[in-house]
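# Kindly generate the corresponding structure for this input.
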Amino acid sequence: MFRKMRRAKRELPKEACMEILKKGEYGVLSTVGDEGYPYGVPMNYVYHQSCIYLHCAYEGHKIDNISDHANVSFCVVTAYDTIEEKISTEYESVILFGQAKTVHEEEEKKDALMALMQRFFPAVKDTGIDEAWQKTNVLKIDIEHITGKFNN
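Just a heads-up that it's a prediction; the model follows:
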């Protein structure tokens, strides 16, 4: 179902992929959009409980797309630098594929929001999640396939 990486010598092991997911600043969520066009949107995320969690509004383009086609991809790049003398770049990245869905279960949703808060705002003690969790949509990507690639 999923293709093998063309340049296998640059493929990262699964453990390294998970580390990239843990340290990435943001990722790009890609969905199948109107008339089959891809739609990619940069998003904050957290890798938590072996899944990707995202927060967003309850409506919009990506939500419509996911409602129609749950299959998504998510890409994270954590290192990038140009090497002028070699006309090349150094990088490490991960791309994963899975099914995206809205989290409806209260405890899972609160747990995901807390993980997002701790990741991006570790100094904030009173997160307000108990009051705000119903106003915030949380998406979960169950990872079906993941690959990582590097050049250094």
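
# Please make it C-alpha for all contacts and neighbour counts, starting now.
OK.

# which is the next helix or strand following the top helix by length along the chain?
Counting residues, the longest helix found in the chain (DSSP state H) is helix 106-120. Following helix 106-120 in sequence order, the next helix or strand is helix 129-132 (DSSP states H and E).

# buried sites along that following helix?
I129 (16 or more other CA atoms under 10 Å).

# who touches it?
K110, L113, M114 (CA atoms under 8 Å, 6 or more residues apart in numbering).

# Number of residues surrounding D142?
18 (other CA atoms under 10 Å).

# and what of the one 4 residues further on?
Using other CA under 10 Å, I146 has 18 neighbouring residues.

# list the contacts for the residue nearest to it when sequence neighbours are not counted?
Once flanking residues are discounted, I146 sits nearest to L96: 4.2 Å by CA to CA, 6 or more residues apart in numbering. Going by CA under 8 Å, 6+ apart, L96 touches S73, F74, C75, I143, E144, H145, I146, T147.

# Now show me the structure for the sequence below, then we'll compare the two:
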Amino acid sequence: MKTVKIEEQDYIEEIISRSDICYVGMVDNQNNPYVIPMNFGYREGVIYLHSGPTGHSIDILEQNNNVCITFSIDHELVFQHPKVACSYRMKAKSVICHGKVQFIENLDDKREALNIIMSHYSDSTFEYSEPAVKNVKIWEIPIDTISAKEYGVPHKR
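The predicted structure follows:
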């Protein structure tokens, strides 16, 4: 089995759209990595996330807004021979994005970002109270670089 690079933008966006969560990695000012799973929305090369207005991740991002975001789907344990441990591997498809977090402060823009996030999980429409919108931190991450791979692809015979 081998790993292949995915080049097609439509296929990359399909992987993102089929993901339930993403993992957001950042680095604090002591160079300690910090990775958290998050709900997300995606539209036209921009990832949207939401959180509370304060916390460890917000403290990190105020010092260093660089993030790495990973999506992964279709996990399946496979092997070439059931008795050979080194022949086991996980089939999967993944996308890795890098960008810089910008916080959205405008209430109308926050509502739009929340709609993008919610549309990833539901076909319903939502209303947001002003206190709720004021109290949520919206992360907007335009994607600077993106790569994708498929793992565990059978070798052609």
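
# just to revisit the earlier point, in ChimeraX, how would I select just the buried ones from the contacts of helix 129-132 of the first structure?
For the buried members of these, the matching ChimeraX selection, counting by 16+ other CA under 10 Å, is:
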select :110,113,114
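
# how about the helices in the first structure?
Assigned by DSSP H, the helices in the first structure fall at 14-23, 61-68, 106-120, 129-132.

# what sits up against the longest one?
Just to be clear, that refers to helix 106-120 of the first structure. Y45, V46, H48, Y53, H55, V103, V124, T127, I129, D130, W133, V138.

# corresponding residue for the third one in the second structure?
Meaning H48 of the first structure. The alignment partner of H48 of the first structure in the second structure, by TM-score structural alignment, is R43.

# From the structure, what's the count of residues near the alignment partner in the second structure of M18 of the first structure?
Per TM-score structural alignment, the equivalent position to M18 of the first structure in the second structure is E13. By other CA under 10 Å, 17 other residues sit near E13 of the second structure.

# which residues in the second structure form strands?
Using DSSP state E, the strands of the second structure run over residues 2-5, 22-27, 33-38, 41-43, 46-51, 66-79, 88-100, 102-104, 137-153.

# possible to save the ones you listed as CSV with distance to H120 of the second structure?
Conversion of those to CSV gives the following (distance: least, CA to CA, whole Å):
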stretch, distance to H120 of the second structure
strand 2-5, 25
strand 22-27, 12
strand 33-38, 13
strand 41-43, 6
strand 46-51, 11
strand 66-79, 14
strand 88-100, 17
strand 102-104, 19
strand 137-153, 15
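
# Quick one: closest of those strands to I60 of the second structure.
strand 22-27 (6.9 Å; CA to CA).

# how about the closest one, aligned to which bit of the first structure?
Going by TM-score structural alignment, strand 22-27 of the second structure sits over residues 27-32 in the first structure.

# can you pull the buried residues of that stretch?
G27, V28, L29, S30, T31, V32.

# Test my guess that the fifth one contacts H61.
No. Using CA atoms under 8 Å, T31 of the first structure is not in contact with H61; the gap is 9.4 Å.
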